[in-house]
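Trainee: Structure for the following, please:
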Amino acid sequence: MQVYKFGGASVKDAEGVKNLAHVLKTTGYDNLVVVISAMGKTTNALEIVIKNYFDNKAELQSAIHDVIKYHNEILLELFNNEQHVVFNAVKKLFDELSLFFKHNKSPDYNFVYDQIIGYGELISTTIVSHYLNDIGISNTWLDIRDFIKTDNYYRRGNVDWEQTQDLISSNFNTTRLNITQGFLGSDANNFTTTLGREGSDYTAAILAYCLNAKDVTIWKDVPGVLNADPRYFENAQLLNQISYREAIELAFYGASVIHPKTLQPLQRKEIPLLVKSFLNPSNSGTTVGKGKLIEPEVPCFIVKKNQTLISLSSLDFSYIVEENISEIFNLLHLYKMKVDVIQNSAISFSVCIDNLYNNLDKLLQHLKAKFKVTSYDNVSLYTIRHYNDEAIDNLEKGKTVLLKQLTPHTIQIVTT
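Mentor: This next block holds a predicted model:
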């Protein structure tokens, strides 16, 4: 059994869907599960739909129409006959989306987010499945929510591994080509949950673990895992091979090619992860597995934008001790802040966070009751693995450094 994952960039238009079929014909598709993300920027477009539902209902239908129009254009390029059953199948999904808005009673943004955002994946896989069947690549469309069960931590669901393993082992037909969604699961009440943004890689890893797959291939618009994101860094190099440990480190610090949770289930069963280009499917790409730490041995650069740096000090110049640190961490957990860097001294404590749930103002108000608080918005967090002096100098050039932290293999720098 093998697992493939195709991201949104690979199916952003009709040509992308046709290329996905080309990849399957090139590599073979026996005993294969294909996990597919929402098409192009559909997730972003659905986030606008959700925002309008809460904040600007006058624009809600217009935002939904934009998503419908985008997918209809792809449908019309892929299918010559507008009477094809796929048009009705996609319409039915959009009708479900609209029906949810009419009947929803919950004011919980995170719950509503998860019920709506997954329609991107449901629609994309419906289109791809029908297209593949039409051109002779027989497949079965599966609703991943019937297989991956989570708790009700909406927008960042935690997998119930025992139940998920049982459902996949009992109900998955591994002799077929299966097409399914990334990113999604369901809770005990069968409400949709999501695994976090970019969670489709994690979906592929969950399936691979539960199916004892031979390997997982993530198909990207880059040659493989690069030592830097080419959108932000010049002269990015292909890494031919990296170890599970190194990949987990890179993912932890925010490397965008691999989802932070993806490697853990694969490493437990030593299932190799391949990262390859859907534009050049015959190229070798990058292999993540046991073996050499990193090849070639070059510095690896990661950047996280739109972070917040919070610096705390005691009001009376007393020490920041264990009791204070414990309280700070409890507040970070309470307000669902993702912590990326921590630094403390005798009388100060700094933390760089990702304000995913928009609770920053509440957190700062709470902290100001006991500490002197300074915050810096929209900062950038740079991480260099296997750094050298030249890499640090080039990174810091022209920037204001607010925080710097070094370990033997990693340096993290927060800049404005």
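Trainee: alpha carbons only for contacts and neighbour counts from here, please
Mentor: Fine.
Trainee: and stretch 259-269, how far from the chain's centre?
Mentor: The chain centre lies 14 Å from the centre of stretch 259-269; the measure is C-alpha atoms, centre = their mean, to the nearest Å.
Trainee: Now do the helices in this protein.
Mentor: Assigned by DSSP state H, the helices in the chain fall at 14-27, 42-55, 60-78, 85-103, 109-117, 119-134, 161-171, 200-211, 244-253, 263-268, 322-334, 360-367, 389-396.
Trainee: Name the stretch among those helices that sits most buried.
Mentor: helix 200-211 (a mean of 25; mean count of other C-alpha atoms under 10 Å).
Trainee: let's see this one next to it:
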Amino acid sequence: MQVLKFGGTSVASAENIEKVIAIVTRALAHGPVVLVVSALGGTTDALISAGRAAASGDESFRQALRQLEARHFTAAEQLLPSFEAQAEIQPWLTAQFTELVLLADGIFALGELSPRTLDRLMSYGELLSSRLVVAALQARGVAAAWADSRQLIRTNSRFSMALLEEVATEQLVADFQAKTTENLWVAPGFIAADAEGHTTTLGRGGSDYTAAILAAALGAEKLEIWTDVSGMLTADPRLVRSARPIARISYEEAMELSHFGAKVLYAPTVQPVRQRGIPMWIKNTFAPQDYGTLVEVAPPPSIGVVRGLSSIGNLALLNLEGSGMVGVPGFSARLFAALARARINVVLITQSSSEHSICVGVNEGDVPAAQAVVDEEFAAEIAADRLEPLRPETGLAIVALVGDMMRNHPGISGRLFSALGHNGVNIRAIAQGASERNISTVIRAADVRKAINVLHEEFFEATYKQVNLFILGPGNVGGKLLSQLAQQQEYLRDKLALDLRVVAIANSRHCLVSDEGGLDLTTWPEALDKAPALSLPELTQLIIDKNLRNSVFVDVTANPAAADQYAPLLAKSVAVVACNKVAASAAYASYRQLKQLARDFNTKYLFETNVGAGLPVIGTLADLTRSGDVVRRMQAVLSGTLNFVFNNYDGTRPFAEVVAQAQAEGYTEPDPRLDLNGSDVARKILILAREAGQQLEMSDVANESFLPASCLEGDVAAFYKELAVHEPHFRALYDAAASQGKRLKFVAQYADGQASVGLQQIAPGHDLYELRGKDNVVLFYTDRYPEQPLVVKGAGAGAEVTASGVFADIIRAARL
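Mentor: Below you'll find the predicted structure:
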């Protein structure tokens, strides 16, 4: 005997029912079949809605029932092409809908919908669908008997979620089997009856349970659950695009996953077949060739330690706290008894070892009743201030790891907590059974998608780690960065297992956002020009609302307002990569706050390019200090622009012409005064001093400008005119150095807690003397390098090298 169950989507239309008939016909070639069917997809919800409308006095229920009637008659006409077959089923359908309308009229007249009446109302969905399937089979020459589940399955009278009476059910099934000659029975799922013959239901999703009950009672060789997905998956495919089928799974694992929200299987289904050791297949009606999932006693070990992930939404935590609990026997029993009286199901339990608090998880809809019944139970303790009133927290969900292989396997919880923590997912409660088969965490419902994807990546996707980038400032440097990202995407997947996706690109006028899969990095300029505007706070809120795992905000601007967005992003565990120097050189308190936020929320705040473009200056300094070295002195040329200018100015060409060349070749800011006035270099040495452990402000950095004051007035055009006017000044600076065989360098210095920047004459033999082109150099004098400094040297200006430095920071953030 085989038991096959088909869900609502499998029988949602005549076309789908044809697929069911084809599958059942093939199964009959291997032996007798019991076919269990759900209502036509959406029918049960429509019946519930109609019943509630009738109870509330809303006459729209009549139209809803007429639509259901029309749908079933249409299905009958499509399934039964012959007039004779239609003539047999149509009177029966008419009679059923007449009864249904009379029932709904009674609900309307009374203005009441009791659980018993609702069960009877809902039963029509499966009664109608099962008789349609029988008629369709018979019309195709397949002998089939209709088996009324109300005559086969006996339950108690707990309407809407009736409990099985196993012994009575087995006798009823045996009696029906003894008097039935057909090799195919068709039974409605979901419904049963109590001892008085009143219709009961087995809970939403109960058609699976019906099939399992019949399989157990018949000692079937197998149970097949046919649905619209190819078996159980490692995660909900609506949340995780890369979820994959689980080929084989144990009963216990399947029960855990189905209890914690795996929609493909109704949780109570597992128990009846597990008791009899009946294998259960979960298959896809629309892809019957797919292997599906085999649920069995002892499946082969899974490749990883975790078999699957699941979640439950609409959860609330009920927290009961107070000193009156400590050491008091029976306290927990009173709590659970109070909830049981209100028929409130407890999903999760956790209690502190101090016994000062106990926390239980329940459905959000049960919170008002739970609060009332618990506060009533402990009214005396609350009045005496030995307990606090029950404190509910809503808007929560459970995410669970499930797998038999987790047992006695150290480190699983650590990986779970670490992965969630790195992505800013706060865990509100934890529960783990002694079997170690399930680790459940309570988190914000808004974080479920992110959490499930993070954990799926951690435990199932050894191939790629997805990193989501939000890039602000696709100008000169930002444009090069995007080109480098496009060029390296395949390499990063193959060599570093990183899948870098650019989710948004924004400038001061537009913000281009990807819906799925990341932006096309070959066509973004045209698409950005057509994108809507978005303010910086709106961009920040977009990043927070998207709540994507492994998010990185990349600021490739010099905008102070952009720096204001770092704190709220870091507080949401969004990593920040900043080419923008404003934040790291702002007030010391602000700088420390950002560093502290990154630590507190387990994320990264990286700004390597603030000092040396693509050079590893800050990283080298961090390595020195982390390893216990102490930086005593730093001497540096930190402006590729100024180094280029003074390396190319020799008195044969005007100083203004050399500056114009630097600007034309992309080595300066749009306003060259930002480079030449020394403030940019001052910011850089300030950042280095802070990274070395000094609490300095910008006002503490001495800036000895070589520019005449008039050069800093007016606009850029006026600046160049003033440079020309003061050519003798610049020539005198050059000649004074050249006459001694020295070269001019704009040098940043730090020593003994003091920092300064200014033009210096550098003698031959000094490490700064031979610095060519636009190169930068930093000399670190430390306890380990007291005489001969540690030198970091290389190109310190240009869009390509700066973009590569930003790119390197992105990789560091991604590999957290």
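Trainee: Can you give me the TM-score here?
Mentor: Remark: TM-score between the superposed chains equals 0.91 [TM-score structural alignment, normalised by the length of structure 1]; 413 aligned residues with a C-alpha RMSD of 2.4 Å.
Trainee: re earlier: would a markdown table of the helices of structure 1 with distance to residue 350 of structure 1 be doable?
Mentor: Formatted as a markdown table, the helices of structure 1 follow (distance: least, C-alpha to C-alpha, whole Å):
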| stretch | distance to residue 350 of structure 1 |
| --- | --- |
| helix 14-27 | 45 |
| helix 42-55 | 31 |
| helix 60-78 | 40 |
| helix 85-103 | 41 |
| helix 109-117 | 28 |
| helix 119-134 | 38 |
| helix 161-171 | 35 |
| helix 200-211 | 31 |
| helix 244-253 | 17 |
| helix 263-268 | 29 |
| helix 322-334 | 10 |
| helix 360-367 | 12 |
| helix 389-396 | 20 |
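Trainee: quick one, which of those is nearest to residue 224 of structure 1?
Mentor: Closest of the helices of structure 1 to residue 224 of structure 1 is helix 244-253, at 12.5 Å (criterion: C-alpha to C-alpha).
Trainee: Does that closest one pack against any helices or strands, and if so which?
Mentor: If contacts are counted by 3 or more C-alpha pairs under 8 Å, 6 or more residues apart in numbering; DSSP states H and E, helix 244-253 of structure 1 sits against helix 263-268, strand 286-289.
Trainee: could you redo the last one with a cut-off of 7 Å?
Mentor: helix 263-268 (3 or more C-alpha pairs under 7 Å, 6 or more residues apart in numbering; DSSP states H and E).
Trainee: Go through stretch 592-601 of structure 2 and flag the buried ones.
Mentor: 594, 595, 596, 597, 598, 601 (16 or more other C-alpha atoms under 10 Å).
Trainee: for stretch 809-816 of structure 2, same thing?
Mentor: 809, 810, 811, 813, 814.
Trainee: To which residue of structure 1 is the second one aligned?
Mentor: So that's residue 810 of structure 2. For residue 810 of structure 2, there is no aligned position in structure 1, judged by TM-score structural alignment.
Trainee: and residue 810 of structure 2, what is it in contact with?
Mentor: By C-alpha atoms under 7 Å, 6 or more residues apart in numbering, the contact set of residue 810 of structure 2 is residue 577.
Trainee: Surely it is within a helix?
Mentor: Yes - using DSSP: H, G, I helix; E, B strand; the rest coil, the assignment for residue 810 of structure 2 is a helix.
Trainee: From residue 506 of structure 2, how far off is it?
Mentor: 17 Å (C-alpha to C-alpha, to the nearest Å).
Trainee: ditto for residue 593 of structure 2
Mentor: As judged by C-alpha to C-alpha, residue 593 of structure 2 and residue 506 of structure 2 stand 26 Å apart.
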